[in-house]
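Asks: 3D model of this:
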Amino acid sequence: MSAEDDEIEKSSAPLIEHLIELRSRLIWALGGFFVAFLVCFYFAKQLFNLLVIPFKWAVHWAGLANQKVELIYTAPQEFFFTQVKLAMFGGLIIAFPLIAAQLYKFVAPGLYKNERAAFLPFLIASPVLFLMGASLVYFFFTPMVMWFFLAMQQTGPGSDVQISLLPKVSEYLSLIMTLIFSFGLVFQLPVVTTLMARVGLLTSQGLKDKRKWAIVIAFIVAAVLTPPDPVSQIGLAIPTILLYEVSIWTARMVERKREEERLAAEKQEEASSSTTPATS
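Replies: Just a heads-up that it's a prediction; the model follows:
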């Protein structure tokens, strides 16, 4: 074997080791998702009934306490595939900590110790912020959106034409998933901007200067991600703007910490240079 072939053989060994490690992490991540999917599919009806609770709150807010909450499906297989979709969505949320941990374990050996220490808080903050956005959707914005749609009904003895809201199970689940995904994605804004500020791609002053554009973009993104009703669009745009302000504050904190570290390093360098004996 020539020297060139020997060098290629040595360089290919780490690549094979990384591929084996990647396969192991993928197996753990996919296995965790599959187990979570099976559990969620087994309890799919109970989970769907749990998601219907905000609809019940909306009925109560609309003053329709006597109206029965009813959802329909118009195709034989519709509710089955709705349960599959719900199980996949729930399984992904439940298995996300395991998936994120496997991703971190695969990437962490290639990072320096200070980089791992800096990256770990964001790995924890991301699912926490997502759950905060999902909770806001469940406890407030879904009832508000359904209340808005219920207000369009034409019911009662004084109405010649009876128009009632009978949502399909698939469309109701799509609405809930869209809202949860939209709010969960928007709530990642402080994490993304803080990471970009740490690597020097963003500054707090730059974020302040772009505040007007950020407000316009927040309403555009809300119009794209949410259903076409003003309640959900405004409901997503306002938290986005508030999170943008939080991002400015976190970027300022990152810059302040970086400046403190720079000053401490300069003082340490000055102290070490002053104590170094002069050479002849």
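Asks: Could you use CA atoms for every contact and neighbour count after this?
Replies: Will do.
Asks: Tell me where the chain has strands.
Replies: Using DSSP state E, no strands are found in the chain.
Asks: now the helices for it?
Replies: 3-42, 44-61, 78-107, 113-136, 142-150, 169-186, 189-198, 204-209, 211-225, 230-275 (DSSP state H).
Asks: Kindly present the ones you listed as TSV, with separate columns for mean neighbour count and distance to I72.
Replies: TSV is the format used below for the helices of the chain (neighbours: other Cα atoms under 10 Å; distance: least, Cα to Cα, whole Å):
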stretch	mean neighbour count	distance to I72
helix 3-42	14	20
helix 44-61	18	12
helix 78-107	18	9
helix 113-136	16	25
helix 142-150	21	16
helix 169-186	20	6
helix 189-198	19	37
helix 204-209	15	47
helix 211-225	16	25
helix 230-275	16	23
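Asks: Looking at these, which is nearest to L71?
Replies: For the helices of the chain, the distance to L71 is smallest for helix 169-186, at 5.9 Å, taking Cα to Cα.
Asks: got the angle between that closest one and helix 230-275?
Replies: Between helix 169-186 and helix 230-275, the angle comes out at 30 degrees (axes from the mean of the first three to the mean of the last three Cα atoms, to 10 degrees).
Asks: Helix 169-186 relative to helix 44-61, how many degrees between them?
Replies: Going by the same axes, to 10 degrees, helix 169-186 makes 80 degrees with helix 44-61.
Asks: Can you list the neighbours in contact with helix 169-186?
Replies: 51, 71-73, 78-79, 82, 86, 89, 129-134, 137, 142, 225-227, 236, 240 (Cα atoms under 8 Å, 6 or more residues apart in numbering).
Asks: just to revisit the earlier point, tell me which of the helices of the chain sits nearest to D160.
Replies: Using Cα to Cα, the helices of the chain put helix 142-150 closest to D160, at 17.9 Å.
Asks: hang on, R198 packs against M253?
Replies: No. Applying Cα atoms under 8 Å, one finds R198 not in contact with M253, separated by 10.1 Å.
Asks: Which residues are in contact with each of these two?
Replies: Contact criterion Cα under 8 Å, 6+ apart; no residue bridges R198 and M253 by contacting each.
Asks: got a list of what A134 touches?
Replies: 180-181, 183-184.
Asks: Quickly name whichever of those residues is closest to V107.
Replies: G184 (24.0 Å).
Asks: thinking again about what came up before, now the contacts of A134 in a markdown table, with distance to A3?
Replies: Formatted as a markdown table, the contacts of A134 follow (distance: Cα to Cα, whole Å):
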| residue | distance to A3 |
| --- | --- |
| I180 | 57 |
| F181 | 54 |
| F183 | 57 |
| G184 | 54 |
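Asks: this one next, for a side-by-side:
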Amino acid sequence: MAKKNIGEMSFLDHLEELRWLLVRSSAAILICATVAFFFSDFIFNKIIFGPKDPNFITYRFFCDLSNDLQISESFCVTELPFNIQNTEVEGQVSLLIWTCITAGFIIAFPYMLWLLWNFISPALYEKERKYAKAFVSIASLLFFLGVLFGYFIIIPMSVNFFATFTVSPDIKNDINIQSYISMIKTSVIASGLIFEMPIIIYFLSKVGLVTPDFLRKYRKYAIVLILILAAIVTPPDVVSQVIVSIPLLVLYEISIFISAAVVKNKEKEKLNA
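Replies: So this is what the prediction gives:
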């Protein structure tokens, strides 16, 4: 059945379109999760447990960097004194299933963006609908950059901090596998979604909910929030917080530029109308 024009669609038609978006997205996640299942050994041993290894690439990079800059050797990770254990009967089965689903979500994200674009495209102008490939490509790139940032920056810092932190030498860190995996999933997905900030600002600016003046006015508050967020997800040292804060601040400044471009184009359209 041909897709109706947005002016011809009723509320129920919109709900039907949304239902199929969710159905297709769920199917894509399950298909990708099935593919991930066949690579579960690699996902667990190389990816998930990678930051548990003192020779992980991030630890080596920061150690070499600290040596080159002749700063604190605390960035050199020599050991991560903790064990990972499972304490639930069905824990490892549940862990395998939900890890594959998470991997499926990450892999299927570009396709879900394409479905989202098809859902909102009837509300856009004809010339804006031609930007589908650019939207999906840029949004996917930002998401995957966020995922990589979470995996290679936030997670190693968090693992190193929590593995070495102790209130007493009599307490050993035997970390529950569910807690460890939860930290991994939360960090990478949250980082991926946070990196979508420019895309979100673009659409908010299109509908008039956000303006560049608003973003500039509240920039100082945004900086404070970003620093607080960085302090939450990183160990309590200034260098780690700065490393996490810089990309977020850059994304915020890019969002201001995007919002300004959107507002400028809207003003040109009004003059030409």
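Asks: After superposition, what's the TM-score here?
Replies: In this superposition the chains share a TM-score of 0.72, using TM-score structural alignment, normalised by the length of structure 2; 245 aligned residues with a Cα RMSD of 3.6 Å.
Asks: I'd like the helices of structure 1 as TSV, with distance to Q67 of structure 1 appended.
Replies: Putting the helices of structure 1 into TSV (distance: least, Cα to Cα, whole Å) gives the following:
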stretch	distance to Q67 of structure 1
helix 3-42	29
helix 44-61	7
helix 78-107	23
helix 113-136	25
helix 142-150	11
helix 169-186	18
helix 189-198	40
helix 204-209	48
helix 211-225	30
helix 230-275	23
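Asks: Mind checking these for the one nearest to I163 of structure 1?
Replies: If you check each of those against I163 of structure 1 by Cα to Cα, helix 142-150 wins as the nearest, at 10.2 Å.
Asks: For that closest one, give me every contacting residue.
Replies: 54-59, 61-62, 165, 176, 179, 229, 231-232.
Asks: now, among those, which is nearest to A44 of structure 1?
Replies: Nearest member of those to A44 of structure 1, counting by Cα to Cα, is I176, at 14.8 Å.
Asks: Give the equivalent position in structure 2 for that closest one.
Replies: I176 of structure 1 maps onto I184 in structure 2 when the alignment is built from TM-score structural alignment.
Asks: how close does that match get to P247 of structure 2?
Replies: Shown here: I184 of structure 2 relative to P247 of structure 2, a distance of 19 Å by Cα to Cα, to the nearest Å.
Asks: can you check K130 of structure 2 too?
Replies: Separation of K130 of structure 2 from P247 of structure 2 (Cα to Cα): 29 Å.
Asks: Same question for I57 of structure 2.
Replies: Taking Cα to Cα, one finds I57 of structure 2 at 20 Å from P247 of structure 2.
Asks: and what of V159 of structure 2?
Replies: Taken as Cα to Cα, the span from V159 of structure 2 to P247 of structure 2 is 20 Å.
Asks: again with A190 of structure 2
Replies: On the measure of Cα to Cα, A190 of structure 2 and P247 of structure 2 end up 14 Å apart.
Asks: Now check P51 of structure 2 against structure 1: what is it aligned to?
Replies: Under TM-score structural alignment, P51 of structure 2 pairs with P54 in structure 1.
Asks: now do L193 of structure 2
Replies: L193 of structure 2 maps onto L185 in structure 1, by TM-score structural alignment.
Asks: Map F257 of structure 2 across to structure 1 for me.
Replies: Counting by TM-score structural alignment, F257 of structure 2 lines up with W249 in structure 1.
Asks: Is it correct that the match of P51 of structure 2 is in contact with F139?
Replies: Yes. P54 of structure 1 is within contact range of F139, at 6.8 Å (criterion: Cα under 8 Å).
Asks: ok, Y151 of structure 2 - contacts?
Replies: Applying Cα under 8 Å, 6+ apart, we find Y151 of structure 2 in contact with 184, 187-188.
Asks: actually K130 of structure 2, not the one I wrote
Replies: Applying Cα under 8 Å, 6+ apart, we find K130 of structure 2 in contact with no residue.
Asks: Structure 1: which residue goes with that one?
Replies: In structure 1, K130 of structure 2 lines up with A117, judged by TM-score structural alignment.
Asks: How about P156 of structure 2?
Replies: When structure 1 is aligned by TM-score structural alignment, P156 of structure 2 is paired with P143.
Asks: Can you tell me how far that match is from V221 of structure 1?
Replies: Remark: distance between P143 of structure 1 and V221 of structure 1 (Cα to Cα) = 21 Å.
Asks: go on, A134 of structure 1?
Replies: 17 Å.
Asks: that older thread, between the helices of structure 1, which one is nearest to V161 of structure 1?
Replies: helix 142-150 (15.5 Å).
Asks: Now the residue most central in space within structure 2: closest residue in space that isn't a chain neighbour?
Replies: The residue lying closest to the centre of structure 2 (Cα atoms, centre = their mean) is G192, at 1.3 Å. Distances taken as Cα to Cα, 6 or more residues apart in numbering put G146 closest to G192 of structure 2, at 3.8 Å, once the chain neighbours are dropped.
Asks: ok, now how distant is the aligned residue in structure 1 for the one you found from T193 of structure 1?
Replies: Aligned by TM-score structural alignment, G146 of structure 2 pairs with G133 of structure 1. Separation of G133 of structure 1 from T193 of structure 1 (Cα to Cα): 17 Å.
Asks: again with A44 of structure 1
Replies: 36 Å.
Asks: Which residues are in contact with the closest residue to the match of F257 of structure 2 other than its chain neighbours?
Replies: In this structure, W249 of structure 1 finds its nearest non-sequential neighbour in S204, 7.3 Å apart by Cα to Cα, 6+ apart. Taking Cα under 8 Å, 6+ apart, we find S204 of structure 1 in contact with 197, 248-249, 251-252, 255.
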